[in-house]
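Student: Have a look; sequence and predicted model below, questions after that.
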Amino acid sequence: MSERLKQKRALITGAGSGIGSAIATLFAREEADVALLDISSDNTEKLAAQIQTQYQRRALACVADVTRPEQVQRAVGAAEQALGGIDILVNCAGINVFRDALELSQEDWQRCMDVNLQGPYNLIRSVLPGMLGREYGNIVNIASVHGHKIIPGAFPYPVAKHGLIGLTRSLGVEYASRGIRINSISPGLIMTPAAEAWLASCPDPEAERRRQQEILPCRRAGEPDEVAYTALFLASDEARFINATDIVIDGGRSQVYHE
């Protein structure tokens, strides 16, 4: 344990599974107190209890739909009261919406934009006043390689992720002189429960798994912990001169031409 986040207080959305859960666990291991926000408390309550027992850190399970500003404000208020403030926000909550543009319903379009773009904005607006009051805050948005490269058949998800990277850069510049840093991470194929579910839905899951691995230069998919360590670096004071920047974590895939 290196205590890279000692005396820091972090709020992580989408903390119930996958990348969000890995980030929350790693942050607690590095001495942060954590608020675990998800749309349900089923997994976050168990994770909070585990963190309290294993790492002796304050851990709070919060329930909120990130698309509902009033729910977000209540959850952030509860986290600030329980932890004494929020120094770090990680926006990890997100959903995959992949549709043909002509078949996409207005509801699916709006849900994609609400969760993947409006949701992070709702959280940022809620934590910013406290951060600005202390003139200190680190925000990490989990974007996607879809925000850099277009993969056919993935619309409208890339639209939201392009927007999230733009939000990161714009607000990162806007508040830089007031002690706030805002960065993003763009993961490629990471073996989260959502990725496993997608592979399981394929006609030949093992063949698709092999195909995905073969087009990666490192010949393997990423793990949630590998994203978590990048979030840890960006959220720590080690990265104090990194702002309004996106880091791609995809094993080098986006640098290679494919047929």
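Tutor: Everything's here; your move. Numbers count the residues shown, from 1 in each chain.

Student: Please count neighbours and contacts with C-alpha atoms only from this point.
Tutor: Fine.

Student: quick one: the helices in the chain?
Tutor: For the chain, applying DSSP state H gives helices covering 18-29, 44-55, 69-83, 106-113, 119-134, 157-174, 193-201, 205-214, 224-235.

Student: Export the ones you listed to TSV and append columns for mean neighbour count and distance to residue 91.
Tutor: Putting the helices of the chain into TSV (neighbours: other Cα atoms under 10 Å; distance: least, Cα to Cα, whole Å) gives the following:
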stretch	mean neighbour count	distance to residue 91
helix 18-29	24	8
helix 44-55	18	15
helix 69-83	18	12
helix 106-113	16	14
helix 119-134	19	6
helix 157-174	20	10
helix 193-201	13	17
helix 205-214	14	26
helix 224-235	20	10
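
Student: closest one to residue 243 among the ones you listed?
Tutor: The closest of the helices of the chain to residue 243 is helix 157-174. By Cα to Cα, the value is 6.1 Å.

Student: before we move on, back to that, would you mind giving the helices of the chain as a markdown table with distance to residue 90 added?
Tutor: Converted to a markdown table, the helices of the chain look like this (distance: least, Cα to Cα, whole Å):
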| stretch | distance to residue 90 |
| --- | --- |
| helix 18-29 | 8 |
| helix 44-55 | 15 |
| helix 69-83 | 13 |
| helix 106-113 | 18 |
| helix 119-134 | 9 |
| helix 157-174 | 12 |
| helix 193-201 | 19 |
| helix 205-214 | 28 |
| helix 224-235 | 8 |
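
Student: what about versus this one:
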Amino acid sequence: MEQLQIVTGAAQGIGLADAFVDEGARRADGHRRTVRRETTDALASKGAQTCFVEVDVADPEAADAMVALTAEWLGPPNVLNGGMGVFPGPLETAAEDWRRCSGVDLDGVWNCGCEHPEKLQAGTKALRPVERIGRPEEIAAAAVLLASDEAHFLTGQNIVIDGGRSAAFHQ
């Protein structure tokens, strides 16, 4: 499947990672300030199909506009990387800053994909389970990933490889 990833908080943290682009994905970067578009420009200079959208994900209308612009410019998105986040620390945080943190970190993910999942799922089957038993090479691919250098920080996790069946049971 051709991937189109929306990355929020694209100017720092996980937003700086270009693993999906390295695998051939197109990418739409969103950030609250246009001056933080260095990541997008760097990816474009490497030949990636990418665009930048100034967005405050805490604003539902702005998040909707970002998803719509992404679809218009690059096609329907099918991966959301909610990498945005603001968290100054719970003990020294004023109430206004706490509300901003919740608005970005929690509401932002909802606003970008969960409030209207059909927008994000336009290009994917999302949580619908694969309607067959997994093939040995599919299970082996996960094992190879876990044993690879790319997964050196992925440790102590339970990885369920069931084609989405267990997620479907919780819907």
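Tutor: Here it is on my side, so go on. Keep in mind that what you see is a predicted model, and the values were worked out from it rather than measured.

Student: what TM-score comes out when they're superposed?
Tutor: TM-score for the superposed chains, counting by TM-score structural alignment, normalised by the length of the second structure: 0.69, backed by 142 aligned residues with a Cα RMSD of 3.1 Å.

Student: circling back: nearest to residue 92 of the first structure, out of the helices of the first structure?
Tutor: For the helices of the first structure, proximity to residue 92 of the first structure was assessed by Cα to Cα; helix 18-29 is nearest, at 5.6 Å.

Student: residues in contact with the closest one?
Tutor: Here helix 18-29 of the first structure makes contact (Cα atoms under 8 Å, 6 or more residues apart in numbering) with 1, 3, 5, 10, 12-15, 33-34, 36, 47, 51, 55, 57, 92-93, 191-194, 224-225, 227-229, 231-232.

Student: again, only this time at 7 Å
Tutor: Here helix 18-29 of the first structure makes contact (Cα atoms under 7 Å, 6 or more residues apart in numbering) with 1, 5, 12-15, 34, 51, 55, 57, 92, 192-193, 224-225, 227-228, 232.

Student: residue contacts, residue 118 of the first structure?
Tutor: Taking Cα under 7 Å, 6+ apart as the criterion, residue 118 of the first structure is in contact with residue 67.

Student: Residue in the second structure paired with it?
Tutor: Residue pairing (TM-score structural alignment): residue 118 of the first structure is matched to residue 107 of the second structure.

Student: so residue 11 of the first structure makes contact with residue 32?
Tutor: No - using Cα atoms under 7 Å, residue 11 of the first structure makes no contact with residue 32, being 9.9 Å away.

Student: Same drill for these two, tell me which one is more crowded.
Tutor: Between residue 11 of the first structure and residue 32, counting by other Cα atoms under 10 Å, residue 11 is the more crowded of the two (31 against 26).

Student: Need the nearest residue in space to residue 199 of the first structure, chain neighbours excluded.
Tutor: Leaving aside its sequence neighbours, residue 199 of the first structure sits nearest to residue 205 (Cα to Cα, 6 or more residues apart in numbering; 5.2 Å).

Student: pretty sure that neighbour is in contact with residue 196, am I right?
Tutor: No - using Cα under 7 Å, residue 205 of the first structure is not in contact with residue 196; the gap is 9.2 Å.

Student: got the contact list for the residue nearest to residue 66 of the second structure when sequence neighbours are not counted?
Tutor: Spatially, and ignoring its direct neighbours in sequence, residue 66 of the second structure is nearest to residue 53 (6.2 Å; Cα to Cα, 6+ apart). Residue 53 of the second structure makes contact with 29-31, 66 under the criterion Cα under 7 Å, 6+ apart.

Student: Quickly name whichever of these is closest to residue 144 of the second structure.
Tutor: residue 29 (29.4 Å).

Student: What's that closest one aligned with over in the first structure?
Tutor: Mapped onto the first structure by TM-score structural alignment, residue 29 of the second structure lines up with residue 36.

Student: Please apply the same query to residue 16 of the second structure.
Tutor: Residue 16 of the second structure maps onto residue 21 in the first structure, by TM-score structural alignment.

Student: burial count for residue 139 of the second structure?
Tutor: Counted with other Cα under 10 Å, the neighbours of residue 139 of the second structure add up to 13.

Student: now do residue 32 of the second structure
Tutor: Residue 32 of the second structure has 18 neighbours, counted by other Cα under 10 Å.

Student: Can you give me the distance of it to residue 150 of the second structure?
Tutor: Look at residue 32 of the second structure and residue 150 of the second structure: by Cα to Cα, to the nearest Å, they are 29 Å apart.
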